[in-house]
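Chemist: could you work out the structure for the sequence below:
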Amino acid sequence: MTLSLEWIDEREGGAGEREEAWMELLEKLLRIAGEQEGVTKGIVTLTLTDNEGIRQLNKQFRGLDKPTDVLSFSMLETVEDEPEIRYDDEYETVETDEGDEEDDAEQAEAESTDLSDPFADMIGDIVISVPRAEEQASDYGHSFERELGFLFVHGFLHLIGYDHGDEEQEREMFAKQEAVLAQAGLTR
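Modeler: Alright, predicted model coming up:
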């Protein structure tokens, strides 16, 4: 398994040629950021939405009834009082061919590990409001691609544990973002 990006477009009308070009850019940014942070495998899911879609998520998960630019939902972090996830039999059943018992036991253990958690390869989900990214690109005087890239890398860094709760953390996280964007040629 390698580091990969899956994406969903929830906006009315869905994705078109313009969005296909964005995905090439975002895959490049994911590869650069992954290399920078030593993340070599896993799946990141990106959802493109509108201001109403991200407002609903922001309200549901953060208690803030307003749109935002990007949200991240890490599958690597656990939170206090998180419910146990149970999978149906489809994911828990492991079948092996008859043969060498030792090899079968090792294979069953490996498959059981992989199948017992179908989300084991998931790093997390990033949700970006495209209209908000367009507004911010205009406000900041740079390209939409740079803003989209900034939000995506910002979201990815949150997925792998970075935060910007204080000035030191913010400096570190934003320096990492800028390094990735510069390597991809997305400067201001």
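Chemist: going by C-alpha atoms from here, please, whenever you check contacts or count neighbours.
Modeler: Fine.
Chemist: residues near the residue nearest to H164 when sequence neighbours are not counted, how many?
Modeler: Spatial nearest neighbour of H164, chain neighbours left out: E170 (4.1 Å); criterion: CA to CA, 6 or more residues apart in numbering. Applying other CA atoms under 10 Å, we find 14 residues neighbouring E170.
Chemist: quick one more, to check against the first:
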Amino acid sequence: MSVYIKIFNDSGIKNLALIKVERAVRRTLKSELVSKAEIIIVYIKDAEIKKINKKFLKHNNITDVISFRLDESVLYGEIYIGTGRAIRQSKVYGVSLTKELMRLAVHGTLHLIGYEDDTENKSNEMFNLENKYIES
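Modeler: Below is the predicted model of the structure:
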């Protein structure tokens, strides 16, 4: 399997469990039968993800994760994760920050693969897959 995953931490927060996040993304790719991929994951501050959200998606708000598929012929893309939002969500959901970061990375990966969450059914499907891949 030719899979390249690189994680950058531009959030200023230390100890973000990069290895566990990478393993969760690899499990997702393997389970979804993706054998070739290049994925860049970037942890960023809320202000930065808000700028990306506004510039590329025309939404003027902070979000937790944004993914961009950069090449349609192979799975090549970038995933941006807002760490401030992830911290808040981990507290709301009663899970560790590591588990929330894993979930967001898997969510972004599923989007790169082609999953959508624009309906309740699709959102539920993605949620179930996220839980499956972070618990594996």
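Chemist: hang on, the earlier thing: please pull up the equivalent of the residue nearest to H164 of structure 1 in structure 2.
Modeler: Alignment of E170 of structure 1 against structure 2 is given by TM-score structural alignment, with S123 as its counterpart.
Chemist: can you tell me which helix or strand that match belongs to?
Modeler: Counting by DSSP states H and E, the element that carries S123 of structure 2 is helix 120-135.
Chemist: what about V42 of structure 2, which SS state?
Modeler: Assigned with DSSP: H, G, I helix; E, B strand; the rest coil, V42 of structure 2 falls in the strand class.
Chemist: where does the aligned partner of I39 of structure 2 in structure 1 land in three-state SS?
Modeler: In structure 1, the residue equivalent to I39 of structure 2 is V44, according to TM-score structural alignment. Using three-state DSSP as the criterion, the local structure at V44 of structure 1 reads strand.
Chemist: okay, now V44 of structure 1: neighbour count?
Modeler: Neighbouring residues of V44 of structure 1 were enumerated by other CA under 10 Å; the total is 23.
Chemist: check L29 of structure 2 too.
Modeler: Under the neighbour criterion other CA under 10 Å, L29 of structure 2 is assigned a count of 22.
Chemist: if I look at it, how far off is S11 of structure 2?
Modeler: Using CA to CA, to the nearest Å, one obtains 25 Å as the distance from L29 of structure 2 to S11 of structure 2.
Chemist: matching residues in structure 2 for stretch 151-158 of structure 1?
Modeler: Alignment note (TM-score structural alignment): stretch 151-158 of structure 1 is matched to residues 104-111 of structure 2.
Chemist: quick one on the thing from earlier: apart from its chain neighbours, what residue comes closest to the match of I39 of structure 2?
Modeler: Setting aside the residues directly before and after it, V44 of structure 1 is nearest to L5 in space (CA to CA, 6+ apart), at 5.0 Å.
Chemist: now do E10 of structure 1
Modeler: Closest to E10 of structure 1 by CA to CA, 6+ apart is T49, at 5.1 Å.
Chemist: where does whichever strand or helix holds D103 of structure 1 end up in structure 2?
Modeler: Assessed by DSSP H and E, D103 of structure 1 sits inside helix 101-116. Under TM-score structural alignment, helix 101-116 of structure 1 has no counterpart anywhere in structure 2.
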